[in-house]
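**Student:** No letters, just coordinates:
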């Protein structure tokens, strides 16, 4: 075994002396000193030797290892110096040249619009509330007065989640889904707090739509105000103030009767066309009006689900699609441009 160690040391000296590149030195280190290297292979049989021979052979092995380590360190130094010298002989970096221009980033129009909507309502005294995007059927539908046979609960509209994919999340009696609106946050907020309540809820929502005017994921901002003796007139005043602050003081509003399961009475809100000012154009289909949001007085059943007494409090709620507002605000005519990440489009913002 001593002879094998001396033979290994001679071979290492020859190989390391001629190594001229850093990669070659590293390869030799692995070959001779690695876990499965030649030195380990030689020493693998030491356990079968008598104790006195193991001690003497161990001293020789340590000497060989120390010598190889020193040879490798010297070879590495030579290789690094040679690489540096070769680099210095090559093309130099001219530090007097002007730097490369860096194109600054900017906020996406959807993000900008959602932030501006939230800031506008904040000036009207509304707080911000957030909640989970993976939601229970109970909060997304039942607590909002949507019965089990309501069309919005159809699998064609809603992404239901396989609970087995939730891993450690505790299983619930209610089905699990990707929320179809941010209204569940309003219910959760009321369950956690006593009135008065004045909040806006921005966030992502999901529906099984994907065409020229819809995407399976989009953004909403919803609002809720609950107190004693809240009237529909207050709802109209709040939304009219928002529209004038966001779209301009000359913008007019129009309320049309509508139906939503969670509000009664309910209304769609139109604004005078942002393109023609109400005169009639292609954008508003010559009507002079554009639909922007839905609203209404909170249904008593929603208050009951949220732990409020509908005989003591009233309130109003409203909701809008952020992409729709952004398209009107920035006069974008194709929803798909919001999601294609075309730098030529995004840099305009």
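**Tutor:** Right, received. Where do you want to start? Bear in mind that the values here come from a model prediction, so they are computed numbers and not experimental data. Numbers count the residues shown, from 1 in each chain.
**Student:** Only C-alpha atoms from now on, for both contacts and neighbour counts.
**Tutor:** OK.
**Student:** From residue 334, how far off is the residue nearest to residue 156 when sequence neighbours are not counted?
**Tutor:** The spatially closest residue to residue 156, leaving aside those adjacent along the chain, is residue 208, at 6.1 Å (C-alpha to C-alpha, 6 or more residues apart in numbering). Distance of residue 208 to residue 334, computed by C-alpha to C-alpha, to the nearest Å: 19 Å.
**Student:** what about versus this one:
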């Protein structure tokens, strides 16, 4: 009994004198660990007689419990003292500015899309849209593509597996299928005059994603296009030229725009043309409206009579024109981005550099930020 009392007194004194949590933990291991002094006493109980075990067991277990309780109390006190010391030593300078918060940026494609919509809206164009997954009729046949046209091949177009009816859908290669749906009145998202089956005039733009099997510095497998369509009586190429020149001048914020038509071929327009705009090239920079160089900027033409017929309109009564801009390409031209693929790389550093603040002042040319 005297030995246990002396052991308890010694351990209690050591616990009270422990200067930090690490020292206290070493004491705990020395007393209550696998080979600790109290643990060794507990091991002797197995060799005692039953009477001796009944006498010594409660005494040793009681010693273990009291020492463990003393260690727990001392640990709480030491941890509180260490916390108070850290708080006293640390200082918070409330005059320092807070860390900057990261703000999102408007992607250049979305910025340019809003600019284009605003400009064409002032010119009286409505807005239409259609599905990204199309069928052969709307994407090719109704638009006067012949059966063996290269665009129908796998190396140009992303075809989907056959469905249960044996039909193969595709990712649309242009937004032109929407003009078919417009004239045929098959799209629930179109203006009410189409849903009601009324006749033209039609004056709409069709922005959206398009897909082609192509990838280099100026082409990506997925890109954004804006189709324009006007259907009315007595429409001619002069109307088309004025529309495109007016848009180009507003978009590039230049009072002078000189353009020219070059003959081209698109299955869905006749005559077809590519419009060039006069520009000046200085390294990677392109200035629209000045210089001695020319740059192709938009494909266009008069809507082919076969397309009008396929869409249920009489080509002897109705004429029209169509054009198609690459939205991403217009963004690179206006804002100086050298590689189209970077626009789809999901690199926030690129977006920090080329993106637009959602809180910027309105652009006086378009009224948009």
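**Tutor:** Perfect, I can see it now. Since the structure is predicted, the reported quantities are computational estimates derived from the model, not experimental observations.
**Student:** The residue nearest to residue 156 of structure 1 matches what in structure 2?
**Tutor:** Matched to structure 2 by TM-score structural alignment, residue 208 of structure 1 sits across from residue 213.
**Student:** cool, and residue 188 of structure 1?
**Tutor:** By TM-score structural alignment, residue 188 of structure 1 lines up with residue 181 in structure 2.
**Student:** so which strand or helix has that match?
**Tutor:** helix 177-184 (DSSP states H and E).
**Student:** cool, residue 225 of structure 1 as well?
**Tutor:** strand 217-227.
**Student:** Ok, residue 10 of structure 1 next?
**Tutor:** helix 2-18.
**Student:** try residue 243 of structure 2
**Tutor:** Going by DSSP H and E, residue 243 of structure 2 is part of helix 237-251.
**Student:** And for residue 271 of structure 2?
**Tutor:** Using DSSP H and E, residue 271 of structure 2 falls within strand 269-282.
**Student:** Name the residues of that strand that come out as buried.
**Tutor:** For strand 269-282 of structure 2, burial by neighbour count (16 or more other C-alpha atoms under 10 Å) applies to 269, 270, 271, 272, 273, 274, 275, 276, 277, 278, 279, 280.
**Student:** What lines up with residue 231 of structure 2 in structure 1?
**Tutor:** In structure 1, the residue matched to residue 231 of structure 2 (TM-score structural alignment) is residue 226.
**Student:** residue contacts, its match?
**Tutor:** Each residue near residue 226 of structure 1 by C-alpha atoms under 8 Å, 6 or more residues apart in numbering is listed here: 195, 196, 197, 198, 313, 314, 315, 316.
**Student:** For PyMOL, write the selection for the buried entries among those residues.
**Tutor:** Restricted to buried positions by 16+ other C-alpha under 10 Å, the PyMOL selection for the contacts of residue 226 of structure 1 reads:
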select buried, resi 197+198+313+314+315+316
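**Student:** What's the separation between residue 85 of structure 1 and residue 79 of structure 1?
**Tutor:** On the measure of C-alpha to C-alpha, residue 85 of structure 1 and residue 79 of structure 1 end up 10 Å apart.
**Student:** And the two? Which one has more around it.
**Tutor:** Using other C-alpha atoms under 10 Å as the criterion, residue 85 of structure 1 and residue 79 rank with residue 79 on top: 19 against 11.
**Student:** related to what we said a few turns ago, excluding chain neighbours, what is closest to the match of residue 231 of structure 2?
**Tutor:** That would be residue 315: by C-alpha to C-alpha, 6+ apart, it lies 4.1 Å from residue 226 of structure 1.
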